[in-house]
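Q: Structure for the following, please:
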Amino acid sequence: MPENAPQNTIAIAGDHGAFELKALLKEHLEGQGFTVLDLGTNGPASVDYPDFGNALAKALADGQADRGVLLCGSGIGISIAANRHAHIRCALVSEPLSARLCREHNNANVIAFGARLIGPELAKECLNVFLATAFEGGRHERRVDKLSNPPAC
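A: Model (predicted):
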């Protein structure tokens, strides 16, 4: 990820199953003073979640944002799509402890939610924890490096 990524910009994207929660989280982030790069979708028309996971990965690679939020119905498909990119460490979370640990131990730069599986208030709480938590480094650094540089199969 480029070193010049804006520290106050968060990319957000989701499919049709999550457009309402995406809008709510975007508003929540803007209310906290973040600039939000909204990569869509913005309505209920059926779309393909990999397109949005890939768009967010590109935005982070290009330095348009340094962190991201992804959403789909379950959160599973879009997190799989994002994690296919070596510079993305996307964690699907459903409660605050996972939101904290994915930052402390895994240096996750993207958080994913399943809009059909998490309520809006809990999603906001998890997002707040994710954004407020720093990577511990130390013994975790070696492991995180292996995530971005996997051995050849």
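Q: For the rest of this, base every contact and every neighbour count on C-alpha atoms.
A: OK.
Q: Any idea which residue is closest to the centre of the protein?
A: A centroid search over the chain (Cα atoms, centre = their mean) returns V110, at 2.6 Å, as the residue closest to the centre.
Q: Now do the same contact list for it.
A: For V110, the contact set (Cα atoms under 8 Å, 6 or more residues apart in numbering) comprises R67, G68, V69, L70, I88, R89, C90, A91.
Q: could I get those residues as a markdown table with distance to F34?
A: Shown next, in a markdown table, are these (distance: Cα to Cα, whole Å):
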| residue | distance to F34 |
| --- | --- |
| R67 | 11 |
| G68 | 12 |
| V69 | 13 |
| L70 | 16 |
| I88 | 20 |
| R89 | 21 |
| C90 | 20 |
| A91 | 20 |
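Q: ok, these vs T133, which is closest?
A: Using Cα to Cα, R67 comes nearest to T133 of those, at 12.5 Å.
Q: so how many other residues sit close to that closest one?
A: Counted with other Cα atoms under 10 Å, residues neighbouring R67 total 26.
Q: Touching, it and A13? I think so.
A: No - with contacts counted by Cα atoms under 8 Å, R67 stays clear of A13, the gap being 11.7 Å.
Q: Which parts of this protein are strands?
A: 9-14, 35-38, 67-72, 90-92, 110-114 (DSSP state E).
Q: I have a second one here; can you model it like the first so I can compare?
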Amino acid sequence: MKIAIASDHAAIDLKAELAQWLRDEGHDVADLGPATADRVDYPDYGYKLATAIASGDAERGIALCGSGIGISIAVNRNPACRAALVGEPLSAALSREHNDANVLAMGARLTGVDMAKACVTAFLTTEFGGGRHAGRVEKLSHPAL
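A: Model (predicted):
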């Protein structure tokens, strides 16, 4: 699977750990930055990730910042993106099953590496349930429906 990952400076270590782990698992990972721990603004990287999802350059995205809140808000500014902020695997799975989330957001200051990997695994292995959820998900990208 083609996965884009981006963070701010607060989550650069978690980003590097997850990116390498995903590559080891056989995924094609696009690291959208940043490349160093120098201070950056999370909206810039959230927008980069959203663009990769909206353009089809990536099937799924992982957005990381200190809390996960700011970068998830930035990603969700793009109508093609459905970013879900999670801290445990059940929420990650439900974000896919019920909401067809295409971006997983997490906070590096709140979520350890092992829990983050469990969330990513649930996110990548859960399919969208469709059915009664499909119309609701359609309204997320087209509010006038």
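Q: G46 of the second structure versus the aligned partner of E121 of the first structure in the second structure, what's the distance?
A: By TM-score structural alignment, E121 of the first structure lines up with D114 in the second structure. The spacing between D114 of the second structure and G46 of the second structure, counted by Cα to Cα, to the nearest Å, is 23 Å.
Q: ok, the counterpart of A134 of the first structure in the second structure - contacts?
A: Using TM-score structural alignment as the criterion, A134 of the first structure maps onto E127 of the second structure. Residues near E127 of the second structure by Cα under 8 Å, 6+ apart: R96, E97, D100.
Q: Map the residue nearest to the centre of the first structure across to the second structure for me.
A: In the second structure, V110 of the first structure lands on V103 (TM-score structural alignment).
Q: Please apply the same query to A86 of the first structure.
A: Under the alignment (TM-score structural alignment), A86 of the first structure pairs with P79 in the second structure.
Q: what does N149 of the first structure give?
A: Aligned partner of N149 of the first structure by TM-score structural alignment: H142.
Q: Pull the number of nearby residues for the closest residue to its match other than its chain neighbours.
A: Counting by Cα to Cα, 6 or more residues apart in numbering, P79 is the residue found nearest to H142 of the second structure once chain neighbours are left out, at 7.9 Å. Residues lying near P79 of the second structure (other Cα under 10 Å) number 13.
Q: pretty sure P79 of the second structure is touching K139, no?
A: No - taking Cα under 8 Å as the definition, P79 of the second structure is not a contact partner of K139, at 10.2 Å.
Q: which of the residues in stretch 52-59 of the second structure are buried?
A: The neighbour-count check on stretch 52-59 of the second structure (16 or more other Cα atoms under 10 Å) flags A52, I53, A54, A58 as buried.
Q: Serialize those to CSV and add fields for distance to A10 of the second structure.
A: Shown next, in CSV, are these (distance: Cα to Cα, whole Å):
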residue, distance to A10 of the second structure
A52, 21
I53, 22
A54, 25
A58, 23
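Q: from those residues, which two are the most distant?
A: Farthest pair in the buried residues of stretch 52-59 of the second structure (Cα to Cα) is A54 and A58. Separation: 8.3 Å.
Q: on that earlier part again, to V47 of the first structure, which of the strands of the first structure lies closest?
A: Closest of the strands of the first structure to V47 of the first structure is strand 9-14, at 9.4 Å (criterion: Cα to Cα).
Q: The closest one against the second structure, how far on average?
A: Comparison of strand 9-14 of the first structure with the second structure after fitting gives an average deviation of 0.3 Å (mean Cα distance after the TM-score superposition for the first structure).
Q: Spell out the residue ranges of the helices in the second structure.
A: 12-24, 42-55, 69-75, 89-97, 113-125, 132-141 (DSSP state H).
Q: Report all helices and strands that the shortest one contacts.
A: Applying 3 or more Cα pairs under 8 Å, 6 or more residues apart in numbering; DSSP states H and E, one finds that helix 69-75 of the second structure contacts helix 42-55, strand 60-65, strand 83-85, strand 103-107.
Q: Output these in TSV, with distance to T121 of the second structure appended to each entry.
A: Listed next are these as TSV, based on distance: least, Cα to Cα, whole Å:
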stretch	distance to T121 of the second structure
helix 42-55	19
strand 60-65	12
strand 83-85	14
strand 103-107	11
